[in-house]
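Asks: Here's a sequence, model it:
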Amino acid sequence: MNKKTDTLRYDLVDSEDTIAMGNTLAQLIKNELKKGLIVYLHGELGAGKTTLTRGFVQGMGHKGNVKSPTYTLVEPYELNAWNVYHFDLYRLADPEELEYMGIRDYFGENSCCFIEWPEKGEGLLPKPDLILTIEYVGSQRQVTLESKTELSQLLLDKMLELPSQPFNTCL
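Replies: Reported below is the predicted structural model:
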């Protein structure tokens, strides 16, 4: 495999940029790679993890509300050929709770799983394809995408090939 980069960084000026980033990832998965993805989301409370996931879910074709699964642990979105699952494990008291909710059933060929606070499910979650970290940089945010599998490497390569993006690259 001819790797271009294992890591990309983008400046996200506002929530519209954050939603656009999620939408771009969705378009590449849906139209180019056509395979499910496991994404670990890292960042402080309020950094934009749910906002980015909202952009992804909408980019996959969901037309309704996209809410945070803070109290439900998971919000499912069944969209034609795709399933998107947004997990928020912040309130998880014990990783064993994931067994009780049937965590293994959520991961499949046509499933895209976005997992906030994945460290809370350590030992029970599958390995990620992509680690996405959102950090505050002044009044803006910076997102780092780190490839962990061949699939996510292809995703990053496709992002580099995009002619223009509504967010700023800062490799």
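Asks: Every contact and neighbour count from this point should use C-alpha atoms.
Replies: Fine.
Asks: which secondary structure elements does the one helix or strand Leu160 maps to contact?
Replies: Assigned by DSSP states H and E, Leu160 belongs to helix 150-161. Secondary-structure packing of helix 150-161 (3 or more Cα pairs under 8 Å, 6 or more residues apart in numbering; DSSP states H and E): helix 15-28, strand 140-147.
Asks: wait, which of the ones you listed is closest to Met159?
Replies: Nearest of these to Met159, taken as Cα to Cα: helix 15-28 at 8.0 Å.
Asks: let's see this one next to it:
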Amino acid sequence: MNASTLFRVPRINVRDASTIAILMALSYVLGKFGIHTPIVVFTFSFLVIAVMASMYGPIISAVVAGVCDVMFTLLSGQMYLPGFTLSAMTAAFIFGLFLYKNEKFSPWKAIVAQLIITLLVNTFMNTLFLTLSPLTSGYSFKVFIMTRLVKQVITTPIQMVLLVVVLGNPIMQKLIKSRWK
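Replies: This next block holds a predicted model:
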């Protein structure tokens, strides 16, 4: 696939807007279930972002992920930190680069995308933004990176398996590919 196809913003019709709204709502609900601590958060909302990126590409999924981050933070009453919005947008963009318009689903592309997101976004960017946060400014990067590395070692294989199972499902592939036509 060439860059012009990958970075071209597809036209959004009413059906697409409805699908995106449903995926946003699903992401919100899945974001409420999981493990939530002040330092470590693990939810299943990454699956929705991966599906959205598979359907709509890197640009739209990054924008929607950014909007979701802002909306969900404001709805939760937590303090808004723009760095985490940048992280959410970067993760969605990476999923879109690897998963958009792949005619035959490749588990390896999903695994590599998740690995890059784990290293770049979850481990480096989010740790950096945690250390810059006014709520946790007393802690150093080294303190956060150790706990986050342990979390990533545990959760990344689970995320990879879930991505392959969900995105590799024939029904999900039919749904995703129906958007490309």
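Asks: Report the TM-score for the pair.
Replies: TM-score of the superposed chains, computed with TM-score structural alignment, normalised by the length of the first structure, equals 0.33; 99 aligned residues with a Cα RMSD of 5.5 Å.
Asks: and the angle from the helix holding Leu160 of the first structure to helix 15-28?
Replies: Using axes from the mean of the first three to the mean of the last three Cα atoms, to 10 degrees, the inter-axis angle of helix 150-161 of the first structure relative to helix 15-28 is 120 degrees.
Asks: buried set for helix 150-161 of the first structure?
Replies: Applying a neighbour-count criterion of 16 or more other Cα atoms under 10 Å, one finds Leu151, Ser152, Gln153, Leu154, Leu155, Leu156, Asp157, Met159 buried in helix 150-161 of the first structure.
Asks: And the next helix or strand past it?
Replies: strand 168-169.
Asks: what does that next one rub up against?
Replies: With Cα atoms under 8 Å, 6 or more residues apart in numbering as the test, strand 168-169 of the first structure has contacts from Leu8, Arg9, Tyr10, Asp11, Leu12.
Asks: What distance do you get for Ile19 of the first structure to Arg9 of the first structure?
Replies: 16 Å (Cα to Cα, to the nearest Å).
Asks: So between these two, which is more surrounded?
Replies: Neighbours per residue, other Cα atoms under 10 Å: of Ile19 of the first structure and Arg9, the larger number sits with Ile19, 25 against 17.
Asks: and the gap between that one and Glu99 of the first structure?
Replies: Counting by Cα to Cα - Ile19 of the first structure and Glu99 of the first structure are separated by 31 Å.
Asks: picking up where we left off before, distance to Thr53 of the first structure for the buried residues of helix 150-161 of the first structure - can I get that in a markdown table?
Replies: Output for the buried residues of helix 150-161 of the first structure, formatted as a markdown table (distance: Cα to Cα, whole Å):
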| residue | distance to Thr53 of the first structure |
| --- | --- |
| Leu151 | 19 |
| Ser152 | 16 |
| Gln153 | 20 |
| Leu154 | 20 |
| Leu155 | 16 |
| Leu156 | 17 |
| Asp157 | 20 |
| Met159 | 17 |
